[in-house]
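>>> sharing a model that was predicted from the sequence below.
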Amino acid sequence: MLDHPKPPYPDQKQPMPGTTAKMDPRPDHGESSYRGSGKLKGKKAVITGADSGIGRAVALAYAREGADILISYLNEHDDAHEVKKLVEAEGRKAVLIDGDLRNPDHCRSVISRAVQDFGRIDILVNNAAHQATFKDIADISDEEWQLTFEVNIYAMFYLAKAAVPHMPPGSAIINTASINSDMPNPILLAYATTKGAIHNFTGGLAQMLAPKGIRVNAVAPGPIWTPLISSTMPEDAVKNFGKQVPLKRAGQPAELATAYVMLADPLSSFTSGATVPVTGGKPFL
């Protein structure tokens, strides 16, 4: 059994969107543990939010499985360049594109760049997300509510719509939902609401794209130790992050990677419309 850090974690706070270097302990992205076996050899993948956290772990795993990666990120340039080096160290092509996915034109630019560099898209991982914590609905501004929806669910629509014409039969779209899709945390009202929408979007899009031979699934993580946590959660919540699940610890990004690999694997050709929970033992209905 791997030895993973458990709370309480050291006091820490960083501004949004957060960086890997300022995390204590540093998240495990699978650098020393994930071993590929060619499941995605020759595949072309677009991963949003791939500079850190879950997206970074997925990018590394996909590269070790043989895929070329487009790394979409907001503005965390140091983290993104680290991921690029990790992907290239596996002998795979890595393309960086920064920018705000709230902008529909930027979403289309992400897909256009992938098609320009790769010729097609076999895997689209919609992972980028925004969250902020509020104790009272009166504290959530109109702008904050809109921002959360634009990043978390609108961008998925724009990206999927642009990508589908370039995805051959057998391709896969994988969305990042959350335990909050099923059990919403009240201090994450906007975020949790978008994650419920993602769960629904996944099921509907899977049915819509089935005739094209494109599978659509989601992963629903529980509490995962990423820069999003230390840059958006109250300090006491960060210190005790993950304590609420049966395993009594936060998950590490590397522990999500195998779920994303499974859903991208062409051998999972009958798996579509599913949401795979990785929640540390917390039930997901």
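Alright, I've got the coordinates. Numbering: from 1, shown residues only.
>>> can we go C-alpha only for contacts and neighbour counts from here?
Fine.
>>> thought residue 9 was touching residue 24?
Yes. Residue 9 lies in contact with residue 24 (CA atoms under 8 Å); the separation is 7.3 Å.
>>> list the buried residues in whichever helix in the chain runs longest.
Across the chain, the longest stretch assigned as helix under DSSP state H is helix 189-209. Burial within helix 189-209, assessed by neighbour count using 16 or more other CA atoms under 10 Å, is assigned to 189-199, 201-203, 205-206, 209.
>>> try this one side by side with the last:
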Amino acid sequence: MASKYQKFPPQSQETQPGKQYLMNPLPISTNPQYKPSNKLQGKVALVTGGDSGIGRAVCYYFALEGANVAFTYVKGPEDRDADDALALIREAAKENDAGEPIAILADLRLGEDECKKVVDKVVSQFGCIDVLVNNAAVQYYKENIEDITEGQLRTTFEINIFAYIFMAKHAMKHMKEGSSIINSSSALAYIGEQTLVDYSSTKGAIVSFTRSLGLQLIKRGIRVNGVAPGPIWTPLEVASLPVDRVVTFGKEAAMDRAGQPFELAPSYVFLASNECSSYLTGQFLHPNGGMIVNA
């Protein structure tokens, strides 16, 4: 069988989490063959980092399923991506009787107060939160641990795990029985990556956080699960990896290619829908192109 692998054009970006509109080729957020079935009709969903990559696809699919969608983005590098995401989500919302989506400017590394402000804005707009997707992340390529500065380490943990905890802490106050929290981890949480030590460490922390909070919230009827993707073509990769790694991105997967954001989004829909995944909590789905992980 011939390999499906194709190299990506050489490219790089200077700021994280990266600009989707500058990527070549553009990530694919939609799949015209997907058939929605009102799995999230009338629900309120908040997605961090929803302007691009995996987050944008998740927002779009949630709107296809009838959810009222809010997402966060970072000012400056993501302004255009946020506008593009809003237009895409708005189109899906109109077709499926969902409310007007909202984009919330936020820098989640600022801590608990910033996370609470995001939650408060969503509740002010929609009245509650039924689904929280913790998805925003940064990663920094370093070949030696000696090159990881304290500032980098703090930023990585503040965005990749601290914000997840703070968002859950405040969102759950506005959740009822049947609600869902979904955390984005990574295959690297299970297999590691020698050039992404601090990033992989935060993704491992997300796994433990998900399993622990899932147990704690059983009594409240709130499920906590996660998705641990393999190599997915998103702005984060172009903004953080050296060009030679970008060109061969996805080669490490058994399917011999990078995944696209639209290939992950149905996993989030499944976990968000109480009708589909009511007996799952503390668990992870692994859309990773055949990578072997000890899950």
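Everything's here; your move. If you're wondering where the values come from, they're calculated on a predicted model, not measured in any experiment.
>>> can you get me a residue count around the closest residue to residue 268 of the first structure other than its chain neighbours?
Nearest residue to residue 268 of the first structure, sequence neighbours excluded (CA to CA, 6 or more residues apart in numbering): residue 262, at 6.7 Å. Residue 262 of the first structure has 14 neighbours, counted by other CA atoms under 10 Å.
>>> let me know whether residue 223 of the first structure touches residue 251 as I believe.
Yes. Contact status for residue 223 of the first structure versus residue 251: in contact at 6.1 Å, counting by CA under 8 Å.
>>> and those two? which has more neighbours close in?
Per other CA under 10 Å, whichever of residue 223 of the first structure and residue 251 has more neighbours is residue 251, with 26 against 23.
>>> got the contact list for that one?
222, 223, 224, 225, 242, 279, 280 (CA atoms under 8 Å, 6 or more residues apart in numbering).
>>> still touching in the second structure? Go through the residues you listed.
By both residues aligned by TM-score structural alignment, their matches' CA atoms under 8 Å, the contacts of residue 251 of the first structure still in contact after alignment to the second structure are 222, 223, 224, 225, 242, 279, 280.
>>> just the strands in the stretch 101-250 of the first structure please.
All strands of the stretch 101-250 of the first structure, identified by DSSP state E, counting those that start in this stretch, fall at 123-126, 172-176, 215-221.
>>> distance from the chain centre to the longest one, please.
Remark: strand 215-221 of the first structure is offset 10 Å from the chain centroid, using CA atoms, centre = their mean, to the nearest Å.
>>> so which bit of the second structure is that strand matched to?
Aligned using TM-score structural alignment, strand 215-221 of the first structure spans residues 223-229 in the second structure.
>>> likewise for the first one?
Structural correspondence for strand 123-126 of the first structure: residues 131-134 of the second structure, per TM-score structural alignment.
>>> pull the residues that contact that stretch.
Residues from elsewhere that reach stretch 131-134 of the second structure (CA under 8 Å, 6+ apart): 43-48, 164, 167-168, 171, 179-184, 272.
>>> and it, which residues are buried?
Neighbour-count burial for stretch 131-134 of the second structure flags 131, 132, 133, 134 (criterion: 16+ other CA under 10 Å).
>>> how far does that stretch sit from its chain's centre?
Centroid displacement of stretch 131-134 of the second structure relative to its chain, using CA atoms, centre = their mean, is 9 Å.
>>> that stretch vs the first structure, mean deviation?
Average distance, stretch 131-134 of the second structure versus aligned residues of the first structure after superposition (mean CA distance after the TM-score superposition for the first structure): 0.1 Å.
>>> mind listing the strands for the stretch 1-150 of the second structure?
Under DSSP E, counting those that start in this stretch, the stretch 1-150 of the second structure gives strands at 44-47, 68-73, 102-105, 131-134.
>>> and the longest one, what does it pack against?
Using 3 or more CA pairs under 8 Å, 6 or more residues apart in numbering; DSSP states H and E as the contact criterion, the secondary-structure elements in contact with strand 68-73 of the second structure are strand 44-47, helix 53-64, helix 79-95, strand 102-105, helix 112-126.
>>> closest to residue 144 of the second structure out of those?
helix 53-64 (27.7 Å; CA to CA).
>>> now that closest one, how far from the chain's geometric center?
Computed by CA atoms, centre = their mean, the separation of helix 53-64 of the second structure from the middle of its chain amounts to 9 Å.
>>> so where is stretch 246-253 of the first structure in the second structure?
The aligned range for stretch 246-253 of the first structure in the second structure is 254-261, by TM-score structural alignment.
>>> typed the wrong thing, it's stretch 147-155 of the first structure
Against the second structure, the aligned range for stretch 147-155 of the first structure is residues 155-163 (TM-score structural alignment).
>>> give me the contacts around the matching stretch.
Outside stretch 155-163 of the second structure, the residues that touch it by CA under 8 Å, 6+ apart are 108-112, 115, 136-139, 198-199, 202-203, 205-206.
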